[in-house]
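> can't give you the sequence, but here's the structure:
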């Protein structure tokens, strides 16, 4: 039963994520079990600003990063100065920033490849093979906002069929990379 002296930290409607983050900062919950800390980390994960580099490999200058071609390295006259290992290092760094598996950038027109220009600040068409998402980098969206948008677009654009129990459950699912899972669970073992 509520008494007049009860003090609530939250007095208005907030999202579940905000509620978890606010409540987990209370002194009584600081020494809580590991599962509660995992829930807090997931709430923090959902609050991250959405970036293009979470979907596809983007270099530090904002350009789409392709895997360096080993044949170019092997066919080069000057093995030492051809830049292959620098490109490979940049590509691997870009891969480690990806949080969601299976996304790619669609060309804006059939005659243009994905490495058309700096992608930051542009509308970039992303796809997971089923849903096309118009992604705008720096649009003040969070990962939590993205989940809502993805589910809405998937509901509108993907033909729904009656469930038979034999479906591939990956349909409509956003698969997390090891990088994302480490952020949520706090260690490599999940």
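That came through fine. Note that this is a predicted model, so its numbers are computed, not measured.

> alpha carbons only for contacts and neighbour counts from here, please
Will do.

> Distance-wise, check residue 46 relative to residue 85.
Distance from residue 46 to residue 85, counting by Cα to Cα, to the nearest Å: 34 Å.

> These two: which is more packed in?
residue 46 (19 against 15; other Cα atoms under 10 Å).

> Can you name the residues that contact residue 45?
Residue 45 is in contact with 143, 183-184, counting by Cα atoms under 8 Å, 6 or more residues apart in numbering.

> quick one: it and residue 39, what's the gap?
Distance of residue 45 to residue 39, computed by Cα to Cα: 10 Å.

> Repeat that for residue 93.
Computed as Cα to Cα, the residue 93 to residue 39 distance reads 27 Å.

> Could you do residue 86 as well?
38 Å.

> repeat for residue 182
Distance of residue 182 to residue 39, given as Cα to Cα: 13 Å.

> okay but residue 17 is in contact with residue 43, surely?
Yes. Assessed by Cα atoms under 8 Å, residue 17 is found in contact with residue 43 at 5.0 Å.

> neighbour count winner among the two?
Ranked by neighbour count (other Cα under 10 Å), residue 17 and residue 43 place residue 43 first, with 20 against 17.

> Confirm for me that that one is in contact with residue 23.
No. In this structure, residue 43 is not within contact of residue 23 by Cα under 8 Å, at 11.2 Å.

> so how far does stretch 73-91 reach from one end to the other?
Terminal residues of stretch 73-91 lie 15 Å apart, using Cα to Cα.

> Not including adjacent chain positions, what is the nearest residue to residue 125?
Using Cα to Cα, 6 or more residues apart in numbering and skipping residues adjacent in sequence, the residue nearest residue 125 is residue 134, 4.7 Å away.

> Please compare the first structure with the one that follows:
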């Protein structure tokens, strides 16, 4: 018998004092049986970085041709394509031809090697690559619950994600 997805829900409140943006989002995510808690929480951070009511979690690991998140316009045209992890360079290149904005949110110990190896990415003008620190991804795992109340505060470029039991300082580095 195949394992089924585990459903997680998060109420995400974003207080971005740098941009005077204050929003609430109700997120529902399916965790693939092979997905780690770390990756699940990185998907939430990816959502927060590009937060928009039209941004959606996709089937991702269930459907290999889909990113972790995407945003479509009213006609169904892809506008944003957001990958999480260290995706195949050709998949990102294909997405950049289909979308106005493509982003990759990377994490883990092999990010620098992955980025160095994928030289085609540097030629794509509509692709952003963001790297999360290991300390950040370790800290956000402590915030994970099946039902989460999360508060993200952004002030002076510093991100702090607060949950019921803990908080995490989120350290981003833009590689591209």
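Thanks, I have it. None of the values given here were measured: they were computed from a predicted structure.

> Please state their TM-score.
Once superposed, the chains reach a TM-score of 0.25 (TM-score structural alignment, normalised by the length of the second structure), with 76 aligned residues with a Cα RMSD of 5.3 Å.

> re the thing from before, mind giving me a markdown table with the contacts of residue 45 of the first structure and columns for secondary structure, distance to residue 72 of the first structure and neighbour count?
Listed next are the contacts of residue 45 of the first structure as a markdown table, based on DSSP: H, G, I helix; E, B strand; the rest coil; distance: Cα to Cα, whole Å; neighbours: other Cα atoms under 10 Å:
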| residue | secondary structure | distance to residue 72 of the first structure | neighbour count |
| --- | --- | --- | --- |
| 143 | helix | 37 | 18 |
| 183 | helix | 36 | 17 |
| 184 | helix | 38 | 20 |
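
> can you count the residues close to residue 178 of the first structure?
Counted with other Cα under 10 Å, residues neighbouring residue 178 of the first structure total 18.

> thinking again about what came up before, quick one: the residue nearest to residue 125 of the first structure from residue 146 of the first structure, how far?
As judged by Cα to Cα, residue 134 of the first structure and residue 146 of the first structure stand 11 Å apart.

> More neighbours: which of those two?
A count of neighbours by other Cα under 10 Å puts residue 146 above the other of residue 134 of the first structure and residue 146, at 16 against 13.

> Identify the residues contacting residue 139 of the second structure.
Counting by Cα under 8 Å, 6+ apart, residue 139 of the second structure touches 167-169.

> cutoff 6 Å now
Residue 139 of the second structure sits next to residue 168 when contact means Cα atoms under 6 Å, 6 or more residues apart in numbering.

> Secondary structure of it: a helix, I assume?
Yes. Residue 139 of the second structure: assigned to a helix according to DSSP: H, G, I helix; E, B strand; the rest coil.

> Residue 124 of the first structure - that's part of a helix, no?
No. Counting by three-state DSSP, residue 124 of the first structure is not found in a helix; it is strand.

> Run a quick neighbour tally on it.
For residue 124 of the first structure, the count of nearby residues is 20 (other Cα under 10 Å).

> burial count for the nearest residue to it once chain neighbours are set aside?
Distances taken as Cα to Cα, 6+ apart put residue 135 closest to residue 124 of the first structure, at 5.0 Å, once the chain neighbours are dropped. When neighbours are defined as other Cα under 10 Å, residue 135 of the first structure has 19 of them.

> For residue 123 of the first structure, see how far away residue 135 of the first structure is.
To residue 123 of the first structure, residue 135 of the first structure is 5 Å away according to Cα to Cα.

> With residue 150 of the first structure instead?
16 Å.

> These two: which is more packed in?
When residue 150 of the first structure and residue 123 are compared for neighbours, residue 150 comes out ahead with 17 against 14, by other Cα under 10 Å.

> Now do the SS call for the closest residue to that one other than its chain neighbours.
Excluding the flanking residues, the one nearest residue 150 of the first structure by Cα to Cα, 6+ apart is residue 133, at 7.5 Å. Assigned with three-state DSSP, residue 133 of the first structure falls in the strand class.
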